[in-house]
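Participant: Can you look at this prediction? I've put the sequence above it.
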Amino acid sequence: MKTFVRVTTLLAVLVLCLDAYLLYGFYQEDRAIPEARAVKVSNQVSHQIPNRDGGAGRDQAEYLDRIGEIQAGSVDAFLDSNARLLRYDNLTAEDVDELEANYLALKDYRRQADELSPPEKYEGQYESFDFALGDLHYAAELAYRLAADPISATQADFDAYALHVDRAGEHLRRSNEVLGREFETIEGVRMPTVG
């Protein structure tokens, strides 16, 4: 009996370590961007807010507009992924394709947010916004991976998904509070479960 308890305890520790390793891996950015891709990205039309001589008021208004657009697009893409993941046991190949498209769209929204230059008074807000987009992106990536390889899905995977979603929701709420806006959020979203 003691051996069984030791083995199950060891297995539980190993599962937790693997889960922590996987979560940590989701936060790692691919630092090696191929040169051709970097050139392509730099040549694309950017949504970056340019520095203009029009004054801080116009820059601030443009910043708020871009935050609203990026947040709305990100939340919509995430909510679509989440709705599909709620039907986890009945996903189709089309759903998997849409989950991948949402994940890639969130990656693009993160890139657009990286190009923003927040006014000084919104630097704290921008940090919350950036964290929120990161968590939405990672949640969407995990949703896609779960759908693409459903046999390997575990409750720990769904718990990791829920963690990212909870943190994203909190950061979006903080960002909205600082801005004094009611941009779209993910409040009240239902969490999918395995089995």
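Facilitator: Thanks, I have the structure now.

Participant: CA only for contacts and neighbour counts going forward, please
Facilitator: OK.

Participant: Measure how far the lengthiest helix in the chain is from the centre of its chain, please.
Facilitator: Residue-count comparison of every helix in the chain, with assignments taken from DSSP state H, identifies helix 56-86 as the longest. The chain centroid and the centroid of helix 56-86 are separated by 12 Å, computed with C-alpha atoms, centre = their mean, to the nearest Å.

Participant: swap in stretch 123-142?
Facilitator: Using C-alpha atoms, centre = their mean, we find the averaged C-alpha position of stretch 123-142 to lie 5 Å away from the chain's own average C-alpha position.

Participant: Kindly report the same for stretch 156-168.
Facilitator: Once both centres are worked out by C-alpha atoms, centre = their mean, stretch 156-168 turns out to sit 10 Å from its chain's centre.

Participant: for stretch 73-90, same thing?
Facilitator: Here stretch 73-90 is found 12 Å from its chain centre; the criterion is C-alpha atoms, centre = their mean.

Participant: Report the buried residues of the helix or strand following the longest helix of the chain.
Facilitator: Toward the C-terminus, helix 56-86 is succeeded by helix 93-114 as the next helix or strand (DSSP states H and E). Judged by neighbour count using 16 or more other C-alpha atoms under 10 Å, the buried positions of helix 93-114 are 95-96, 98-107, 109-113.

Participant: try it against this one:
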Amino acid sequence: MAVVAAASVSASLPAAAATYLPVGPQQNVALATVLGGGWTLCYQKTMSVGLGASALDELAACGAPGKSVMLAGRQTGSNTLLLLAQAPYADVTFNTGAADNGITHNANGSEWYYSDLWSWGYAEAGAAVRKFECDTNAGPLRMCLHTLASGVGGFRIGDNTGLNNSVDFEKLIFVNAGNAVPEPASWAMMLAGFGLLGMAARRRAKVAFA
């Protein structure tokens, strides 16, 4: 009796989903919770170091496009993140203009804003922001970094403001591939693989009952 071998198909499955998926800004989160929840640290500098117009370059170097991005702040060297928020890359880098225009982009429970010639940050959902150039409105659930070409650092992590020259606080960027939507080519490969496996199973069934 002829035996039909099952087709061996290797498909690029999506990365395992993160187990820590906060919605909206979160305070006082253990670093271990983030790292153990599927996130990878890809950028860490004191608030005195300016991102300038290189924020997107830093994110690209992290492989962030197409993934989820978490922007967090802490006291330098601490194992506790004072504030963090996360959303897909396209949302956290949504261009809201280089002006004090009050425009934000709502995503995953936060109001995000970005311009590579102004500032980058977030506030809690529904909150108004005053981008001068960073958000100067009061509130503990706000984080803002300057992205000016002059290389100014800072500006705030929650109620800790005026951090432009501070080495006592750090900004951190984490990425997670588990939330990314697979590219169409990956889906096509997976579907083709599943189809071949199904055909092989049907052929085995026919042989068994022949």
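Facilitator: Cool, got the structure. Note that the structure is a prediction, hence the values are computed from the model and not measured.

Participant: Would you give the TM-score for this superposition?
Facilitator: After superposition, the two chains reach a TM-score of 0.24 (TM-score structural alignment, normalised by the length of structure 1), with 85 aligned residues with a C-alpha RMSD of 5.7 Å.

Participant: returning to what we had before: just want the angle from the longest helix of structure 1 to helix 93-114.
Facilitator: Relative orientation of helix 56-86 of structure 1 and helix 93-114, computed by axes from the mean of the first three to the mean of the last three C-alpha atoms, to 10 degrees: 160 degrees.

Participant: Remind me what helix 56-86 of structure 1 packs against, helices and strands.
Facilitator: With contacts taken as 3 or more C-alpha pairs under 8 Å, 6 or more residues apart in numbering; DSSP states H and E, helix 56-86 of structure 1 sits against helix 93-114, helix 123-148.

Participant: Tell me what angle the longest one forms with helix 93-114.
Facilitator: Orientation note: helix 123-148 of structure 1 sits at an angle of 160 degrees relative to helix 93-114 (the same axes, to 10 degrees).

Participant: May I see the buried residues of helix 123-148 of structure 1?
Facilitator: Within helix 123-148 of structure 1, the residues that qualify as buried are 125-126, 128-148, counting by 16+ other C-alpha under 10 Å.

Participant: what helices or strands is that helix leaning on?
Facilitator: Other elements packing on helix 123-148 of structure 1 under the criterion 3+ C-alpha pairs under 8 Å, 6+ apart are helix 56-86, helix 93-114, helix 155-179.

Participant: quick one: which of those helices is nearest Val15 of structure 1?
Facilitator: Proximity to Val15 of structure 1 (C-alpha to C-alpha) singles out helix 155-179 among these, at 8.6 Å.

Participant: between that closest one and helix 123-148, how big is the angle?
Facilitator: Using the same axes, to 10 degrees, helix 155-179 of structure 1 lies at 150 degrees relative to helix 123-148.

Participant: Now do helix 155-179 of structure 1: which elements does it pack against?
Facilitator: Using 3+ C-alpha pairs under 8 Å, 6+ apart, the elements in contact with helix 155-179 of structure 1 are helix 2-26, helix 123-148.

Participant: now those as JSON lines including distance to Leu86 of structure 1?
Facilitator: As requested, those are exported to JSON lines (distance: least, C-alpha to C-alpha, whole Å):
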{"stretch": "helix 2-26", "distance to Leu86 of structure 1": "21"}
{"stretch": "helix 123-148", "distance to Leu86 of structure 1": "10"}
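
Participant: Relative to Ile67 of structure 1, which of those is closest?
Facilitator: helix 123-148 (8.4 Å).

Participant: Now do the buried residues in the helix ranked longest in structure 2.
Facilitator: Of all the segments assigned as helix in structure 2 under DSSP H, the longest by residue count is helix 184-208. Applying a neighbour-count criterion of 16+ other C-alpha under 10 Å, one finds 187, 189-190, 193-194, 196-197, 200, 204 buried in helix 184-208 of structure 2.

Participant: and that helix, what other elements does it pack with?
Facilitator: Using 3+ C-alpha pairs under 8 Å, 6+ apart as the contact criterion, no secondary-structure element is in contact with helix 184-208 of structure 2.
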